[in-house]
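Participant: can't give you the sequence, but here's the structure:
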């Protein structure tokens, strides 16, 4: 799943590059998978990756499978239950479970999709799926309470689902979570969380240090055993597994919003928090960083968070499909940041650590600290053309510039002066440089529409032309 999409040699709209230092006003790169790429809908409820590498995406219009290149919609024609895909689960046998908005269940065993109804055709959306340590599948619904499905080896014709806790749990549940100690939890619409009690019923989950004034929205257990609780208006709370005091994360602590929708964990065991209107926050010890539309995320409303086997973060948004975050290594640099034109044809890192971008509107040089150091254009009297196609640095630190209709130039960063190479340029058809490469010291190879030239700058000799 490459974050850089190329058309010929032109990198269009955004540049993702390796950041060597912290960049001021950083805009990070999030690959977007939306309806324009085949996603059934922009609202993503759930996302996960299976053992074969397929990313499954639950949207309000149905299930989709993404292989890193293309999106395929899954529907009743494939054997799936009808309706939007509200929740997803990968069980211990590697089977995919899908809870639908219309109340149905789909199970995919790697070969086929099997659709099921729950109870007597339960009409309520399946808002949560969880598997406990015994292999029991727990369902949370938006109007029919909680259901339990016993462990099963093969796909049966019908599901043996049983409703549980009808007198203790609300009918409308927001989600389900299976804890490492074997208990299962349900988040109620009223903002409370109940947990199974010795298989005989349900009781409120013990959450010391969280004011009861806040309504709960989400529950997540970190690989460390810590419990994370999301609230409306109170931010996120961490209940350490070692019994240490509860820790609160809110806007003053750096969280993007105090209404939390979901949690996730990355390969470095950092906790990610998706919010209603403040984007996505990463909590790493005492440090909290937030990602939102101002620095690259395509939404302020994050509905779900997953992770693929490459360590990329899978972010389901409320209104812009799926965002894929490949880490802080990739930073977006576009027109809002000083890029002269979104059409970038050449990228060069010089020996000083500066990055040069050749665009259709001249050259932009990014300094080592990430800010624009200089621009080089026709308008400032430096170039013969703004349409840059090639950039190379020679052994003396000079930059060679190939243009689309202005021939070849040599730029000296020390003097800030560009010198047109007229003796070569006049031999090029339409003065178009199509390729540029360094040869032996003092030697340059220049491609054009009418062959390749071996050029020795300053020698006074006519460039040697090679054609096929």
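Facilitator: Nice, I can see it. A quick note: this is a predicted structure, and the numbers were derived from the prediction, not measured.

Participant: use CA for all of it now, contacts and neighbours both
Facilitator: Fine.

Participant: residue 375 - nearest residue in space that isn't next to it in sequence?
Facilitator: residue 364 (4.5 Å; C-alpha to C-alpha, 6 or more residues apart in numbering).

Participant: now do that neighbour: how many residues are near it, please.
Facilitator: Neighbour count for residue 364, taken as other C-alpha atoms under 10 Å: 22.

Participant: surely it is in contact with residue 347?
Facilitator: No - if you go by C-alpha atoms under 8 Å, residue 364 and residue 347 don't touch, sitting 9.9 Å apart.

Participant: need the residues touching each of the two.
Facilitator: Shared contacts of residue 364 and residue 347 (C-alpha atoms under 8 Å, 6 or more residues apart in numbering): 356-358.

Participant: take the one below as the second:
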């Protein structure tokens, strides 16, 4: 499927850099609420069977007695290869290759959706909840940062680690936070970014930080220790995911896919019309971008073309919320109402024309 591109904004990358409106202050991280060595439960995975589709193997994990919830809205693989799942119900679980492990006595997860999970360069896991703040797990203890102990927001919309090992945290109502060791800096709309609801954060090949928010895009960069706004891109569509591939940047929005290329944002007419919450690069070929769409299933963007994969795989659900690659280079796909899909293949050959 060849893209039909329509230019909607031209020359936006030529805007002059804007210094932040105020000196960004650093604050000490608040003392978190802590739960150590929580009880765990192990559930052995029952035989789920394999569904052969051409050259591809698809495995589904959607048994209620295995998973806390069938709405899987975040996935992350840690440094040991353990796959972690966040659920809309507020539960977390992980898969260690044999069993599904759930955690008891971590009450600050309960009833608050786990929107995002990352594993940082030190092996710590960070969980972003909707309603109960930011949670860090070091393998022994869970540390909760919420408004109850001085944190800036309980609604964490995205988490990202940059190449300098800074942890960026986006909120739905209070801008972004940049954590460095035991201190953090806060940046809001008053400082010059587009808005206070930041849904995604990424970094390109030039160490430029991209923010996607309810009003479009913003690009930031550190010059020595000074943070500078390079450009704002007003789009009027919430940007939910961002990924960089050579000279092209893909933007997943509430209404499909946009592309930043040649100093412009371009829009295209093709099959993805609904929200795009998650995109990753293929391990086997970084030129291929795997796209999980809310209403239209799984796609691959390659060589300026978009290919549908989900229909060939006969997914039971087109409501794909998140996608993650495991250490064995299989794909883990989180769905609404259909649990987790594990997709094992060495290459994607099931393209629709």
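Facilitator: Cool, got the structure. Please read all numbers here as calculations on a predicted model, not as lab measurements.

Participant: can you give me the TM-score here?
Facilitator: With the length set by TM-score structural alignment, normalised by the length of the second structure, the two chains reach a TM-score of 0.71; 296 aligned residues with a C-alpha RMSD of 3.4 Å.

Participant: tell me which residues are up against the helix or strand where residue 8 of the second structure lies.
Facilitator: Element membership of residue 8 of the second structure, judged by DSSP states H and E, is strand 4-10. For strand 4-10 of the second structure, contacts defined as C-alpha under 8 Å, 6+ apart pick out 263-270.

Participant: where in the first structure does it fall?
Facilitator: The counterpart of strand 4-10 of the second structure in the first structure, using TM-score structural alignment, is absent.

Participant: in that strand, what's buried?
Facilitator: Of the residues in strand 4-10 of the second structure, residue 9 count as buried by neighbour count, 16 or more other C-alpha atoms under 10 Å.

Participant: report the distance from that strand to the chain centre.
Facilitator: Centroid separation for strand 4-10 of the second structure versus its chain: 26 Å, with C-alpha atoms, centre = their mean, to the nearest Å.

Participant: residue ranges of the strands in the stretch 101-250 of the first structure, please?
Facilitator: Assigned by DSSP state E, counting those that start in this stretch, the strands in the stretch 101-250 of the first structure fall at 105-108, 113-116, 126-131, 137-141, 146-149, 162-164, 173-178, 184-188, 193-197, 201-204, 215-221, 227-232, 236-239, 247-249.

Participant: and those strands as TSV, adding mean neighbour count and distance to residue 61 of the first structure?
Facilitator: Below are those laid out as TSV (neighbours: other C-alpha atoms under 10 Å; distance: least, C-alpha to C-alpha, whole Å):
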stretch	mean neighbour count	distance to residue 61 of the first structure
strand 105-108	22	15
strand 113-116	20	16
strand 126-131	26	14
strand 137-141	27	18
strand 146-149	20	24
strand 162-164	15	27
strand 173-178	25	19
strand 184-188	26	24
strand 193-197	20	29
strand 201-204	15	34
strand 215-221	23	23
strand 227-232	23	26
strand 236-239	23	30
strand 247-249	17	34
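
Participant: reformat the ones you listed as TSV; add distance to residue 294 of the first structure.
Facilitator: Conversion of the strands of the stretch 101-250 of the first structure to TSV gives the following (distance: least, C-alpha to C-alpha, whole Å):
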stretch	distance to residue 294 of the first structure
strand 105-108	38
strand 113-116	40
strand 126-131	31
strand 137-141	35
strand 146-149	40
strand 162-164	45
strand 173-178	30
strand 184-188	32
strand 193-197	34
strand 201-204	39
strand 215-221	26
strand 227-232	23
strand 236-239	22
strand 247-249	21
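
Participant: which one, of those strands, ends up nearest to residue 43 of the first structure?
Facilitator: Nearest to residue 43 of the first structure among the strands of the stretch 101-250 of the first structure is strand 126-131 (14.5 Å), distances taken as C-alpha to C-alpha.

Participant: and stretch 135-148 of the first structure, which stretch of the second structure?
Facilitator: With TM-score structural alignment as the criterion, stretch 135-148 of the first structure aligns to 165-178.

Participant: and that stretch, how far out from the chain's middle?
Facilitator: Relative to the chain's own centre, stretch 165-178 of the second structure is displaced by 13 Å; criterion: C-alpha atoms, centre = their mean.

Participant: now do the end-to-end distance for it.
Facilitator: Terminal residues of stretch 165-178 of the second structure lie 10 Å apart, using C-alpha to C-alpha, to the nearest Å.
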